Every structure is written in C-alpha cells, then in structure tokens.
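Asks: here are the coordinates; sequence isn't available:
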C-alpha cells in the first residue's frame, strides 16, 4: 500500500510539473493576441479609482523590495527558532527564482501593453510578470515550509495561492501586463517551488521536524 501511494504521488508530481511547464510555454507562444487584449481591456481599472487603489495595495505585496525584505525576515525568524538549514532554502529559493524571472524578461523581451496608461511605474520587459512569479514563489514556499506536517497546510497553501492570484491580477488592472504575462509568472513560480522544494527535501527534512 505504501509503495502504491508513493508511486501515485510521484505520478501526480510529474504530471503537475509537465502541466505547469506546458502552461508557461503556451503563455509565451500565444500571448499578446486578440484574446489577451480582450481580457486586458476587461480588467483594466483606470476608470475606477477605488479599484486602482486596491490593485496598488496588492501590487505592493509583490514588489521585489518587499518580498526580498520579507524573505530575509522569514529566514532570520527561522534561524532564531533553531532551524539552521531552512533559512538557506528560503533565501535561495526566493532569490534564484527572482533572478530567473528577470533573465526570462531580457531573453524573451516582450513589450508591455500600451493601449492604456500605465498606472504604476515599470522599467523592465513584460513576460513573465515578476510580481506574479515572485509572489507565487515566496508565499507558496513559505506556506509549504511553515506548515510541514501540520493540519493547517491546505488552508495556508490555498491562502498563499489566492494572495498571489490577487497580486498578479493587480498588474493587469494597472495596465502594465498582459494576462498571459501573469499566468506565465504564476506557472513558472509554482513550477520553481515544486522543483526546488523537492530537491531540498532531504537537505531540510530533519531541520523541519526539530
């Protein structure tokens, strides 16, 4: 029975990896078209000041400086709690994931949408959304790490994903990303977390259970 469960888990894991990679590729190849534009225009919040304020609030939670500072604080908290390996994982997963996101931007060099005014300042290319990518990496990774073996694991993971979804949507609402940029960012962020935490599992296994 244990062997069967292990095999089933491995299959689900492999399917999740393939599915996320396929979503990322689809967003890369199909983004910027009529469907992307229609969704972008439907979500743009430029004529609704209240929605713009909400979107800016969520965008703030995905800012690189905020997430980097939060990852450092989380790492320090884990260190003070007696963990010695988890802080390394938190910093490495967050920073490397952010770096890969920026590398994709320069490599792919997709232009940002310019049909409407950008409601926040942006300086880099469009695909993938760094806010969607980095927020998915940090919040999902933190939820998984902090709730290992706990009863609140599923609610924590669901909450982390929902927060990242709101952050990503805020980028379209503010007119600075195509919807495909955001979906691609979510897909890569989740893919990165699944890959890195799986690889780091043995490294941190004893540390998590201390």
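Replies: Okay, I see it. Given the structure is predicted, the values throughout are model-derived calculations rather than measurements. Residues are numbered from 1 along each chain as shown.

Asks: make it CA atoms for all contacts and neighbour counts henceforth
Replies: Noted.

Asks: Can you tell me how far the residue nearest the centre of the chain is from residue 18?
Replies: A centroid search over the chain (C-alpha atoms, centre = their mean) returns residue 136, at 2.0 Å, as the residue closest to the centre. Using C-alpha to C-alpha, to the nearest Å, one gets 18 Å for the distance from residue 136 to residue 18.

Asks: packing partners for the helix or strand containing residue 73?
Replies: In this assignment (DSSP states H and E), residue 73 forms part of helix 64-80. Under the contact criterion of 3 or more C-alpha pairs under 8 Å, 6 or more residues apart in numbering; DSSP states H and E, helix 64-80 touches helix 86-108, helix 130-146.

Asks: Out of those helices, which gets nearest to residue 70?
Replies: Closest to residue 70 of the helices and strands packed on helix 64-80, according to C-alpha to C-alpha: helix 130-146, at 8.7 Å.

Asks: ok, second structure coming up, stack it against the first:
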C-alpha cells in the first residue's frame, strides 16, 4: 500500500512539474510568435548568428550537413517505427503503442499547421538539407524534441538502473540540441525558429507524458482496488 502511495505521489509531482514547464514553454512560444506576426526583429537572432559565424568552417558545415539528418522526417519516422516495434517486443499494450505512434505523428501535423499560421520566410532556401517552406517553428527542432523525447521516456520506463536512465536523458538532450544547432549553422533557420520548435515540441511531449502518467496512475489504482476486493 505504501509503495502504491509513493508511486502515486511521484506521478502527481511529475504532472505538476510538467505543467509548470509546459506553461513556461507556451509563454515563450507565443511571445516569439507574437513578435513574428508583428514583423519585428529579434536581437537574440543577431547574437546567436554572430556566435555561430565565429565557429563556421567548411569542416563544421560538412558535419552539420550530416547531423541535421537526425531531425529529418525520414529518420524520425524510422526511429518511431523502431521504438514501436521495441515496445511490442517488451509486451507493452497495443493501446500504449498506438498512443505513442499517434503522439509522434500528430506532432508533425501540428508543426505544419503552425508554419502556415506564422508564414515566416527562411534565411535561405537549401533543398539539400530540407531547407524549404516556411521557417517558424523549425520542423527539425520540434520533431527531434518530440520523437526523441517520447522515445527516451518509454525506453527509460523499462530501465532499472538509475545511471542508465540519466545517461539516456543527457544523450537525448544533446542530440536534440545538436539537431537544432545544425539548422542555424546551415543558415536554413533563424535561432528563434529553433527556440520556438523546442518550446512547441516540449509542450507536446509533456502533454503526451502527462496523459501516459495519468493512464498508468488510473491503472495502478484499479489494480490495487481489485486486489483488495
């Protein structure tokens, strides 16, 4: 009984923390969006682009061309399918697997919708690295945040070792950050596009995780009640 209460308390703490982070992310996104709709410039873009220019070399650009593919639609689709198969092999419920797939796929639809709403033009068009269409928010940044974030969550649920969980989370954050930076180095996105992509993606991830945690909490309570009935 104490263990069940502890797990329930942990779920509520997770949901509460997630709600705070989600609210902050929504605020950041709409602050950026409001400025873009007003057709104003960002000092943040100028500062970050200035820093990026100092580190830009042919070798760095070659690496960024490779690393940016980790945020491409094709690669993220492969990751989603691979994780879904892994969940099936781990005997996860069909409902959980379907929800994971829908959460990943619908994030892409949300990004397309947001691009149509804000219609911000890119710094340059570069088809070789998927640098086409509207710029805000970054599809690579948002997609990487959603797919890798949700994948890391469902994978770490199966891990027993705390150190392994921490390593997975840190690697996930680094990978998502690198994908975002690659878009700035390749000059196909403004830094604020990336920041908006991360913000929108984080909100989407936290919403999906909150639903997952809520479902797990309800299922645990039902199991607990049935064991005492």
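Replies: Great, that's in hand. Keep in mind it's a predicted model, so treat the numbers as computed, not measured.

Asks: TM between them?
Replies: Put the two chains on top of each other and the TM-score (TM-score structural alignment, normalised by the length of the first structure) is 0.85; 205 aligned residues with a C-alpha RMSD of 2.8 Å.

Asks: residues near the nearest residue to residue 103 of the second structure once chain neighbours are set aside, how many?
Replies: Nearest non-adjacent residue to residue 103 of the second structure, counting by C-alpha to C-alpha, 6 or more residues apart in numbering: residue 208, 6.6 Å away. The number of residues packed near residue 208 of the second structure is 19, by other C-alpha atoms under 10 Å.

Asks: Alignment lookup: residue 208 of the second structure to the first structure.
Replies: Residue 208 of the second structure maps onto residue 196 in the first structure, with residues paired by TM-score structural alignment.

Asks: you'd agree residue 118 of the second structure is up against residue 33?
Replies: Yes. Between residue 118 of the second structure and residue 33 there is a contact under C-alpha atoms under 8 Å: 7.1 Å.

Asks: okay, the two: which has more neighbours?
Replies: Between residue 118 of the second structure and residue 33, counted using other C-alpha under 10 Å, the more crowded position is residue 33 (21 against 16).

Asks: so that one is in which element?
Replies: Assigned by DSSP H and E, residue 33 of the second structure falls within helix 2-37.

Asks: Which is the succeeding secondary structure element to that helix?
Replies: Next helix or strand after helix 2-37 of the second structure toward the C-terminus (DSSP H and E): helix 43-55.

Asks: distance of the aligned partner of residue 22 of the first structure in the second structure from residue 20 of the second structure?
Replies: In the second structure, the residue matched to residue 22 of the first structure (TM-score structural alignment) is residue 27. For residue 27 of the second structure, the distance to residue 20 of the second structure equals 11 Å [C-alpha to C-alpha].

Asks: do residue 8 of the second structure as well
Replies: On the measure of C-alpha to C-alpha, residue 8 of the second structure and residue 20 of the second structure end up 19 Å apart.

Asks: ok, the two, which is more surrounded?
Replies: residue 8 (19 against 11).

Asks: isn't that one right up against residue 218?
Replies: No. Counting by C-alpha under 8 Å, residue 8 of the second structure stays clear of residue 218, with 9.4 Å between them.

Asks: From residue 201 of the first structure, how far off is residue 41 of the first structure?
Replies: In this structure, residue 41 of the first structure and residue 201 of the first structure are 42 Å apart, going by C-alpha to C-alpha.

Asks: can you check residue 81 of the first structure too?
Replies: To residue 201 of the first structure, residue 81 of the first structure is 19 Å away according to C-alpha to C-alpha.

Asks: try residue 67 of the first structure
Replies: Residue 67 of the first structure sits 23 Å away from residue 201 of the first structure, going by C-alpha to C-alpha.

Asks: Looking at those two, which has the bigger crowd around it?
Replies: The neighbour count for residue 67 of the first structure versus residue 201, taken as other C-alpha under 10 Å, is higher for residue 67 (22 against 13).

Asks: Tell me who's in contact with the more buried one.
Replies: Residues counted as contacts of residue 67 of the first structure (C-alpha atoms under 8 Å, 6 or more residues apart in numbering) are 61, 134, 135, 138.

Asks: Trace it over to the second structure, please.
Replies: Match for residue 67 of the first structure (TM-score structural alignment): residue 76.

Asks: How about residue 96 of the first structure?
Replies: When the second structure is aligned by TM-score structural alignment, residue 96 of the first structure is paired with residue 106.

Asks: Neighbours of its match, how many?
Replies: Counted with other C-alpha under 10 Å, residues neighbouring residue 106 of the second structure total 13.
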